[in-house]
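In: coords please:
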Amino acid sequence: MGQKVDALVNHKNCLEIKEMVLEPECKELGLANRQLAEAYVAVMDFKEALPYGLKALQIHRDQLGDSSVEVVRDRRLLEVIYTGLEEYQRALEQNQLSLRVLNKWGPYVELLRAELDAANLQIALGNFDVAINFLKNIFLQTERESKTRALAFIAYGNALCNQEKISNSKKCLERARGILDKKESAMPIEVAEAYMKIARVYETMNEFEAAVTMLKRTLAIIEKFPQVQHLEGRASARLGLLLMGTGKVPQAILYLEKAVELLKESFGSKHLGVGYIYYKLGAANLELERTESASQMFAIAKEIMVSSKADAFENCEDLSKVYDGMGNPIPY
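Out: Have a look, this model is predicted:
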């Protein structure tokens, strides 16, 4: 239903009950800790997710050993959590430990996704040549029209963009789009998420019109799926911010207003990301000399900031980068 904050409350209650009735350190308690960590990740609260992810890993290592499926799943989740906390080196450490086990099991799609995530982490650390070597290996192992290959092209384009090889970067993004366009009807949500990644790279290279186009394509797909309203909210917010940055303020306000309603429904009305969008709505209204509306938006933003005990909104704009860069962390 897309109501992630309500799911989080129920996961908390579930863990409390299991801690009362189950044997300490049993496997099921490990699973409950991981599920609560995943619920915190879903609302982008990585700091709160971390202790539960670590607890799940500890229980599963003690009960099942380092080479178990559950331990790999825990490490893949911790990889996402550390990425969300911008602790990229720790995320990479978890990735490498997962890869050791996955390599023993033989080639399959989750191994390739882990290698792709390793490449994205290397990009985040600024190790672009290392990332490109990872990606070249992925290209050798994937089919020409596979989704993983498309995601690898996006990551390759991102690495090249960061090296200021803009022309080659654009070619990679075009290759990715060529693959994804054919899969839109078969896997719409996954394709929409990939389009958002492409938009992010276009934005990095200051190709704002191309980024706007990709975000509009994203919204056209996912507005039909209420279970991913958080994704629709993020895409609307990103689009609103882009339009605002390019001087199209009236259009930007429409997307920002839509984003704030969707994100409130998904993450709760006091989420810091919601406060950031209110802050930007205040700035947009102020630019249009709508002083009363601007004051209302700034007041709401301040209230959320105070309730969240946040000093500023500087990091809020980067929240969506976590999911833009990473795929589904759990190898089901």
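In: hey, let's count contacts and neighbours off CA atoms from now on
Out: OK.
In: now the helices for the stretch 1-150 of the chain?
Out: Assigned by DSSP state H, counting those that start in this stretch, the stretch 1-150 of the chain shows helices spanning 4-21, 27-42, 46-64, 69-84, 88-105, 109-124, 128-141, 147-162.
In: and these as JSON lines, adding distance to residue 200?
Out: Formatted as JSON lines, the helices of the stretch 1-150 of the chain follow (distance: least, Cα to Cα, whole Å):
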{"stretch": "helix 4-21", "distance to residue 200": "24"}
{"stretch": "helix 27-42", "distance to residue 200": "20"}
{"stretch": "helix 46-64", "distance to residue 200": "21"}
{"stretch": "helix 69-84", "distance to residue 200": "16"}
{"stretch": "helix 88-105", "distance to residue 200": "19"}
{"stretch": "helix 109-124", "distance to residue 200": "13"}
{"stretch": "helix 128-141", "distance to residue 200": "17"}
{"stretch": "helix 147-162", "distance to residue 200": "9"}
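In: among those helices, which is nearest residue 315?
Out: Closest approach to residue 315 among the helices of the stretch 1-150 of the chain is made by helix 69-84 (10.9 Å; Cα to Cα).
In: please name the residues that touch the closest residue to residue 39 other than its chain neighbours.
Out: Using Cα to Cα, 6 or more residues apart in numbering and skipping residues adjacent in sequence, the residue nearest residue 39 is residue 8, 5.3 Å away. Going by Cα atoms under 8 Å, 6 or more residues apart in numbering, residue 8 touches 36, 39-40.
In: second chain to compare with the first, below:
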Amino acid sequence: MAMALRSRVRSQLYTSTKECRRSRCPSWIFGAQSDYHSNQLTGRGYVPESQQFSGNVSGSKSRCFVQLGSKNIASSSAEIRLAIREPLQPRHIFQRSFSSETHVDAKAEEDPKQTGKNVWEWELAPGDLEVLENNLGSASSPDESVGNLYLRLAYEYVVTGESPEKILRCAEQALKIFNSKPAGEGDWESGRLGLTYHMIGLTYIKTEEFEKALTYLQKSRAILEDYMSKQPPADQGTEELRITNFSSSVLIGEALSSMGKPDEAVTHLRVAVREQEALLGSDHVNLGSSYRLIAETLTNAMKYDEALPSIQKAIEIHAKANGDESVEVAVDRRVLAVIYIGLEQHEEALAQHKLVRKILAGTDLSSQTVFVDIATADTEITLGKYDDAIASLETAVKQVEHGSAMHALALVNLAKVHERQGKKDDADKYAQQVIQILEKKVLTNSDPLAVAEGYTELAALYERLTKTERAIEMLKKAHSIYAPIPHQRHAVAGTQAQIGMLLLFTGKVAEAVPHLENAVETLEETVGEQNYALAMVLNQLGVANLELERLEDGITHFERAKGIFDEVLGADHDDTIAVARNLVNANFLLDRLDEAIKYQEEVVRAWEKKDDEDEFKGMLGDARMELMQLKNQRQETCQP
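Out: Below you'll find the model as predicted:
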């Protein structure tokens, strides 16, 4: 009996590796999931690329704001827009710093109207800015007022849309001057210094240098919090600094999200919302955008249950302030659709798509309905409504520019429809058209992220077409685009993991392991050690190690994966059950029958909670039988 049971366990290892990719039952590889898609690291709530925060209706996923045409409806400052959507104007904090006697050819000397005014009250025309900067550069001994003027110039360059290089040049000059003057403890100079760090950090956000941005923004918060703790709450300058501090929290959140650290990002964003509520009140319209940003960030972290209340709060606030058919509500509902897809509530997602399209059709953004049409089609494909999907995509194709990223996205979805209908040759034909578009964009280095996303979509399609080598080729192309981009580390991990999984499925286990190990390392750096995606990859790595006869290593990876699943999903989730079964088999192969029985008892308890669900009927009986066999094996082993 022992040999027969051991043989069955060994057979399960290899059969599951090759055949359980789309199994709904608890599997050795993925856990219970329907219609597995290699484009997603997890078995829960796969969100297709066309539904995620990309393309014309949703700016970069990593930046966490939604874009409609050329108009950014940002939930925080991508430029220097703060809680009340006005440029930062810290006049009061500078009142005590102004000196009309400067060592430069000051504006006041040329224009008597400027005499006696704070530098933030000077009337500066766009043409004045470079002249003033040149004059400041000739100062023989730059003092505090010169620093103030540099900071004012940096601010004006932000407002007028000048290049980040100009902004940084002036802000860093200001910082150099301010840092050369010792500030008194709790002095107003600390507030001014905090503002300067904030502006530099904000500019690095704009240039997508997120590590640098974090350094300056965190320094800004530390300085401003210390300064404000020593000031009267009613001080007007202090209130403006509180707005700046709130903005720094939001920008820190955006930077962390862009770096693929959504959990850390959400922590800072929640702090920002509390600060914003204290400043503006709980029903202020701008809180809606902040709640949306939290929802988007949680969605990127695949925490759909947590994201749902935040986006519902955003809809409530925006609808109350702007009406149910406002563009802000449309953007919120777009995010809500993505969350519903993650929760596998596809009918609800489809309803949201239709509401978004209706709202946009009645605005000057009606041209942007094409992205909604593509997202709608993707959901219709998932629901098996193929005729509806084709109609949506044909409408979209007529509106998009030929050869554009949106054209490629529409064609990918047409390929998906035909594959689902069994028309594999037609699906492959559309895929070839997409490749031609993407290759042209690679040559011109245009839309790199859109191109990378297109390749990952093609990889998923080719996997469904059982063209695994082609799928791996597409993933490697995507990986080569993501890899040099610092804030795409999470995407890098995704492609690494997907390549590893596909190699594992095709029996190329030794080749798969380095890809999976790299994915684990990258995910640990970006999303932390308690993330669902990390657990999924650890599970695959455990499978690979068992197939290579590295049983101890396999168990180590399974145990880490189970610890994460237990915390994130709970003991009775399908994926937690799957990794527990893996631990049963691995421990059995090492003759650790007590451990195997312990995990099998967990499996039985989990199925007992789910046995009334039709799709899992019979699982409990099988689990109990396996538990009995393990106990019998232990009894036989103990007999003399």
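In: what is the aligned counterpart of the residue nearest to residue 39 of structure 1 in structure 2?
Out: Aligned by TM-score structural alignment, residue 8 of structure 1 pairs with residue 266 of structure 2.
In: go on, residue 17 of structure 1?
Out: Under the alignment (TM-score structural alignment), residue 17 of structure 1 pairs with residue 275 in structure 2.
In: what's the burial count for the closest residue in space to that match that isn't next to it in sequence?
Out: Nearest non-adjacent residue to residue 275 of structure 2, counting by Cα to Cα, 6+ apart: residue 246, 5.9 Å away. If you count neighbours by other Cα atoms under 10 Å, residue 246 of structure 2 ends up with 25.
In: what's the neighbour count on residue 247 of structure 1?
Out: For residue 247 of structure 1, the neighbour count with other Cα under 10 Å is 12.
In: under the alignment, what does it map to in structure 2?
Out: In structure 2, the residue paired with residue 247 of structure 1 is residue 507, using TM-score structural alignment.
In: ditto for residue 265 of structure 1
Out: By TM-score structural alignment, residue 265 of structure 1 lines up with residue 525.
In: check the mean deviation of the strand or helix carrying that match from structure 1.
Out: According to DSSP states H and E, residue 525 of structure 2 maps onto helix 509-526. Superposed on structure 1, helix 509-526 of structure 2 shows a mean distance of 1.3 Å to its aligned residues (mean Cα distance after the TM-score superposition for structure 1).
In: how much does the helix or strand just after that helix deviate in direction from helix 509-526?
Out: Next along the chain after helix 509-526 of structure 2, taking DSSP H and E as the criterion, comes helix 532-547. Relative orientation of helix 532-547 of structure 2 versus helix 509-526 (axes from the mean of the first three to the mean of the last three Cα atoms, to 10 degrees): 150 degrees.
In: packing partners of helix 532-547 of structure 2?
Out: helix 2-19, helix 489-505, helix 509-526, helix 551-568 (3 or more Cα pairs under 8 Å, 6 or more residues apart in numbering; DSSP states H and E).
In: contacts for the shortest one?
Out: Translated: helix 489-505 of structure 2. Here helix 489-505 of structure 2 makes contact (Cα under 8 Å, 6+ apart) with 17-19, 38-41, 259-260, 456, 468, 472, 475-476, 478-479, 482-483, 509, 511-516, 518-520, 522-523, 526-527, 537, 540, 544.
In: pull the contacting residues for the match of residue 265 of structure 1.
Out: By Cα under 8 Å, 6+ apart, no residues touch residue 525 of structure 2.
In: buried subset of the contacts of residue 8 of structure 1 as a PyMOL selection?
Out: Those of the contacts of residue 8 of structure 1 that count as buried under 16 or more other Cα atoms under 10 Å are selected in PyMOL with:
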select buried, resi 36+39+40
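In: quick one on the thing from earlier: distance of the match of residue 17 of structure 1 from residue 544 of structure 2?
Out: Note on residue 275 of structure 2: its distance to residue 544 of structure 2, by Cα to Cα, to the nearest Å, is 48 Å.
In: who has more neighbours out of those two?
Out: A side-by-side neighbour count of residue 275 of structure 2 and residue 544, using other Cα under 10 Å, places residue 544 first with 30 against 19.
In: go ahead and confirm the more buried one touches residue 511.
Out: No: with contacts counted by Cα atoms under 8 Å, residue 544 of structure 2 stays clear of residue 511, the gap being 9.8 Å.
In: can you list the helices and strands packed on helix 532-547 of structure 2 in a markdown table and add distance to residue 325 of structure 2?
Out: Below are these laid out as a markdown table (distance: least, Cα to Cα, whole Å):
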| stretch | distance to residue 325 of structure 2 |
| --- | --- |
| helix 2-19 | 47 |
| helix 489-505 | 34 |
| helix 509-526 | 37 |
| helix 551-568 | 36 |
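In: quick check: which of these is buried the most?
Out: Most buried of these by mean neighbour count (mean count of other Cα atoms under 10 Å) is helix 489-505; its value is a mean of 26.
In: what is the mean deviation of that helix from its aligned residues in structure 1?
Out: With mean Cα distance after the TM-score superposition for structure 1, helix 489-505 of structure 2 departs from structure 1 by a mean of 0.8 Å once superposed.
In: just say helix, strand or coil for the residue nearest the centre of structure 1.
Out: A centroid search over structure 1 (Cα atoms, centre = their mean) returns residue 323, at 1.1 Å, as the residue closest to the centre. Recorded secondary structure, residue 323 of structure 1: helix (DSSP: H, G, I helix; E, B strand; the rest coil).
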